[in-house]
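here is a sequence with its predicted model. Questions after.
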Amino acid sequence: MLTNMATQTASTRALSDAVVSKITGLVVSDGGSTAINAPFTGEPLATLPLSSAGDVELAYAKAREAQKAWAALPVADRVRPVLKFVDEFIARRDEILDILQWETGKARRHAFEEFLDVTLGPLYYARKAGKLLAPKRRAGAFPIATRTSEHRQPKGVVGMITPWNYPISMGVGDTIPALIAGNGVVHKPDTQTALSVLWCVDLMIECGLPRDLWQVVLGDPAEIGDTLIGNADYIAFTGSTRAGRLIAEKAAPRLIGYSLELGGKNPMIVLEDADLDKAARGAIRACFSNAGQLCISIERLFVHEKVYDAFVEKFATATRAMKLGSSLTFDEQMGSLTYPRQLETVTTHVEQAVEKGATVVAGGKARPDLGPLFYEPTILTDVTTDMDLCAGETFGPVVSVYRFSSEEEAIERANDTSYGLNASVWTKNVARGRRVAARIQAGTVNVNEGYGSAMASHDAPMGGMKQSGVGRRHGSEGLLKYTEVQTIASQQFMELDAPPQIAYAKYADLLTSSLRTMKRFRLK
């Protein structure tokens, strides 16, 4: 059932207009602009400034200048604006949820997942950064005589490129650890969903972040991408595998580091001993959160033949009962797609599969009566390898369901993909589920949950294997990847070269004897 965005209160619309008016001045722009539309209605939402290559260079110059003083601050001082941001972010929850829904078309409960991520992730780094970035003593060349320590220095200015589907989870959640590590940031969010990012940047400045430290540029990658990468000291990117390869190619000649979180064709395995009611409910979240526009959502579902029919019936019944709509309430279970191109891809994949013999168990069609970009949550069976949605990433509310007869077969089929981002295993025997999970080639595997357990475990790394990415977000690596590691070693009491009064051959014999002694007493 549709609650049209046009029927929302005037204050909601006025809030969006007021926010746009305030925050677009944060974009480094020479005067170009573009209009974005609200996915729920197709109507104009905002006009945003666009950046040129020259603007990107100016953004880097400003960020570099601000970064010098920022990096010299103690970690505790760099954390202080983040802690204030978390407080203000929580206090203004409904404001950011409204913006997220307007620009992405997602259901409010899925916008709320972003809210949680951007609360808990920055808070984790604010609490842990002091320890993670502190100098650490390391074993020296010789006990007592050599004092060695490991230090963390910021990269400099990070080029941040973030996607439209989870704009603040990726855009803010990945930028804040880069800032805490002592870097400046030049950030290119997707233009369609830049409002939420700009709102957060503005809030961070209100909370004490230096104005020039976090620069925002907007524009077509073809026009500003080379300049963005060409001036960065490190690149952090979330997006498609195809785009990730291009970024890696451009970064390679400059020998700069990068982290890439890329595509997925994520599997979910329902073992014969699973609680089918819980698994069916879990599949709803796993497959259809944000209308399936989530890199870690499930697109392939493998069900043991003993419970296949019962599970599919429960899953299909729950899917058909899902409430779709565009209200700014928590009532809807799924919202709209964000871009027309996503609707086109979903429609093409489903239609081609049906033409080649796939069976639609639930959904299977667009819903223009709800809005221009709505598509029903869709379950397909009888999907074969000659269909595009079998192996290619659909990135929409579509899942294909397959039978399997043994645990070994399920693992083999789950791993039969060039991707390796996320996976899910369902069983009443958690120990068994964890054993199966350890054999799946994916950066994160959830047992009795689709994706949320791993995603919300901010102390643990998150990222992809195979063609699903390089590097990790979250955990210590999510912060330390934005640093250069430096070793400082000082020598005292003895020189490493032979003393002038001792022949080198004698010196070599003494060192050799010392090695035997250090090994014997476990000093080395």
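Done, it's in. Numbers count the residues shown, from 1 in each chain.

going by C-alpha atoms from here, please, whenever you check contacts or count neighbours.
Fine.

give me the neighbour count for the closest residue to G156 other than its chain neighbours.
Leaving aside its sequence neighbours, G156 sits nearest to N183 (Cα to Cα, 6 or more residues apart in numbering; 5.1 Å). Applying other Cα atoms under 10 Å, we find 30 residues neighbouring N183.

from K481, how far out is N183?
11 Å (Cα to Cα, to the nearest Å).

what's the closest non-adjacent residue to L198?
I23 (5.9 Å).

the one you found is in contact with W199, isn't it?
Yes - if you go by Cα atoms under 8 Å, I23 and W199 touch, sitting 6.3 Å apart.

does L260 lie in a helix or a strand, and which?
strand 257-261 (DSSP states H and E).

OK, contacts around T345?
Neighbouring residues of T345 by Cα atoms under 8 Å, 6 or more residues apart in numbering: T394.

that one sits in which helix or strand?
Using DSSP H and E, T345 maps to helix 340-355.

check L45 too.
strand 44-50.

starting at the chain centroid, how far to that strand?
The chain centroid and the centroid of strand 44-50 are separated by 25 Å under Cα atoms, centre = their mean, to the nearest Å.

stretch 445-461 too?
On Cα atoms, centre = their mean, the centre of stretch 445-461 falls 13 Å from the chain's centre.

still on that earlier bit, in the strand holding L45, what's buried?
45-46, 48-50 (16 or more other Cα atoms under 10 Å).

stretch 85-94 now?
85-86, 89.

in CSV: those residues, plus secondary structure and distance to A460.
Putting those into CSV (DSSP: H, G, I helix; E, B strand; the rest coil; distance: Cα to Cα, whole Å) gives the following:
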residue, secondary structure, distance to A460
F85, helix, 23
V86, helix, 21
F89, helix, 23
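
the structure to be compared is supplied as follows:
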Amino acid sequence: MTTAARQATEPAPLPSALVERLLDHAVAGDAPPVAIFAPATGAKIADLPQSSTADIDRAFATAREAQREWAERSVGERTAVLRDLHDIVLTEQRAILDIVQIETGKSRAHAFDEVGDVAVNARYYASIAHRLLADRAARGVLPVLTKVEVRHRPKGVVAVISPWNYPLALAVSDALPALVAGNAVISRPDNQTALTALWAIDAAVRAGLPRGLWQAVLGRGSVIGGEVIGRADYVDYTGSSATGRTIAQQAGARLIGCSLELGGKNPLLVLADADVSRAARIAIRACFASAGQLCESMERVYVHDSVYDRFVAEFVDHVRAIELGADLDYSADMGSLTFPRQLDTVRAHVDDAVAKGATVLAGGRARPDLGPYFYEPTVLADVRPDMTVHREETFGPVVSIYRVGSDEEAIAAANDTAYGLNASVWTKDARRGREVAARINAGSVNVNEGFIAAWGSADAPSGGLGISGTGRRHGPEGLLKYTDTQTIAVQRVLPIAPLPGMSEELWAKTMTAYFTVMKTLRLK
């Protein structure tokens, strides 16, 4: 069991003036409000207004008008907003950390990961947008005579449908590249964490973003999600694989693009030559960040037989030392689950595994003495394929640990899943680590790290394979997906057609000779 824990104290309510200011950025109010509560304590946070169909229509109309003017602004003007937002997020981090913690129940250290994510992405896209969005010359079909230019045009109004587990990072870091590309954004944050998204919009307006360019509509996805998708020009969604399939169908029916980051059942491989102590220590964050409510976190750990006993002993010691709590400071290592449904899933997975013969090495208990949805970080051994936890995503603080006899066995086990989001490989040999990583079916693989090395490298794309999603965030792709390319070709002097008096047959022979010469000269 976890030995270090303490009662979560009820935080002071958010100032009513702050809540009122934030709600001013939501296009909502015609539908009955919904009360939201702090997961760690059960205290009421606010009555959240909900958006009606008329509210959504109004939001999109305002966004389209604002987008036309925004798209005419220079890239330099747009990136200036991102640079100022970067500074606001860092200098006002205490306020947003409080909101994130109160709404999610996570620890402050894990909430800070979101502040860092927004700062990194704001700085990255502010620095790279000029190059990515610049018009570029392309080779024409006839050198000199055909002048070709490729331009990037904004999609229009982008819908960002963001989840509750990382409400700042996933609401903001997807919106920023869309905005800098010249789009407007309509956000549909989860009700539970709507104030976090609204704080970000408020900060962006204070950083110089035109009011109305980034708005939020509020409501359950099952109620207003289809209404938002039905009006958008592009959809960016983070959430479950099941809902992702529905959104893909809705977007496909309208022939608009979508980017989907979905679930994961991520593997961590400890090879025979790994630095066991380091792996055991850092795997804690890889497995239990935000109480395991992270698509990128590790739920399956495969350890080579030669280091299994030592790794498990050290890993379990670290797990048992995790301090639970959700006070608005850095005193706790891990916070609460966010919803009763998450607690129910965690309990069901652990209870099913134990009933079928799994061994609990650490944790395995809910902690209502600390708060409504606290659950101890849990390590299971002797997990078999017939147990629910073996294959289904838990999305909570539960890790299954397995003994393997070789790299081949570890790779095969890691790939035995329909998911393919993230993975982790531990070895002292970087070359060996890269070779093993390349054979794992995942959109990102971290060698000697859990998830932050790949996720935090904003210049590299992030996304999933299999039922973990499609499309990418971060990197150039994370911005260019919000644009349509337009090719403008200007033909000069001679047409691309037979000259007057030239037969089609002679034209064909002439072009055949031309194509042959171009290949010989290695010209495109």
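Alright, I've got the coordinates. Everything quoted here is computed from the prediction, not taken from an experiment.

the helix holding T345 of structure 1 vs structure 2, average distance?
If you overlay the two and look at helix 340-355 of structure 1, the average distance to its match in structure 2 is 0.6 Å (mean Cα distance after the TM-score superposition for structure 1).

so that helix corresponds to what in structure 2?
With TM-score structural alignment applied, helix 340-355 of structure 1 matches the range 340-355 in structure 2.

now that stretch: buried residues?
Buried residues in stretch 340-355 of structure 2 (16+ other Cα under 10 Å): 342-343, 345-347, 349-354.

try stretch 483-497 of structure 1
Neighbour-count burial for stretch 483-497 of structure 1 [16+ other Cα under 10 Å]: T483.

what's the answer for stretch 30-46 of structure 2, then?
By 16+ other Cα under 10 Å, the buried positions in stretch 30-46 of structure 2 come out as 33, 36-41, 45-46.

of these, closest to E103 of structure 2?
A38 (5.5 Å; Cα to Cα).

about what we covered before: what residues are shared contacts of I23 and W199 of structure 1?
Joint contacts of I23 of structure 1 and W199 (Cα under 8 Å, 6+ apart) do not exist.

the stretch 51-200 of structure 1: helices as residue ranges?
53-72, 75-91, 93-104, 108-133, 167-180, 194-206 (DSSP state H, counting those that start in this stretch).

looking at these, which one is packed in the most?
helix 167-180 (a mean of 26; mean count of other Cα atoms under 10 Å).

from the chain's centre, how far out does it sit?
In terms of Cα atoms, centre = their mean, the centre of helix 167-180 of structure 1 is found 9 Å from the chain centre.

how much does it stray from structure 2?
Mean for helix 167-180 of structure 1 is 0.6 Å (mean Cα distance after the TM-score superposition for structure 1).

so which elements touch that helix?
helix 75-91, helix 108-133, strand 157-162, strand 184-189, helix 194-206, helix 477-480 (3 or more Cα pairs under 8 Å, 6 or more residues apart in numbering; DSSP states H and E).

for those, could you give me TSV that also reports distance to A286 of structure 1?
Converted to TSV, these look like this (distance: least, Cα to Cα, whole Å):
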stretch	distance to A286 of structure 1
helix 75-91	26
helix 108-133	12
strand 157-162	22
strand 184-189	25
helix 194-206	24
helix 477-480	24
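
identify whichever of these lies nearest to Y402 of structure 1.
helix 108-133 (27.0 Å).

packing partners of that closest one?
Using 3+ Cα pairs under 8 Å, 6+ apart, helix 108-133 of structure 1 is in contact with helix 75-91, helix 93-104, helix 167-180, helix 477-480.

between the ones you listed, which gets nearest to W426 of structure 1?
So among these, helix 167-180 is nearest, using Cα to Cα, at 26.3 Å.

what does stretch 54-64 of structure 2 rub up against?
Here stretch 54-64 of structure 2 has contacts from 27-30, 156-157, 184-186, 212-215, 217, 227-228, 231, using Cα under 8 Å, 6+ apart.

rerun at 10 Å
The contact list for stretch 54-64 of structure 2 (Cα atoms under 10 Å, 6 or more residues apart in numbering) reads 26-31, 51-53, 66-67, 70, 156-159, 183-186, 211-218, 224, 227-228, 231-232.

weed out the non-buried ones from these.
By 16+ other Cα under 10 Å, the contacts of stretch 54-64 of structure 2 give 26-29, 51-53, 66-67, 70, 156-159, 183-186, 211-218, 224, 228, 231-232 as buried.

coming back round to it: what is the neighbour count of the residue nearest to L198 of structure 1?
19.

mind checking the SS state of G219 of structure 1?
Assigned by DSSP: H, G, I helix; E, B strand; the rest coil, the conformation of G219 of structure 1 is coil.
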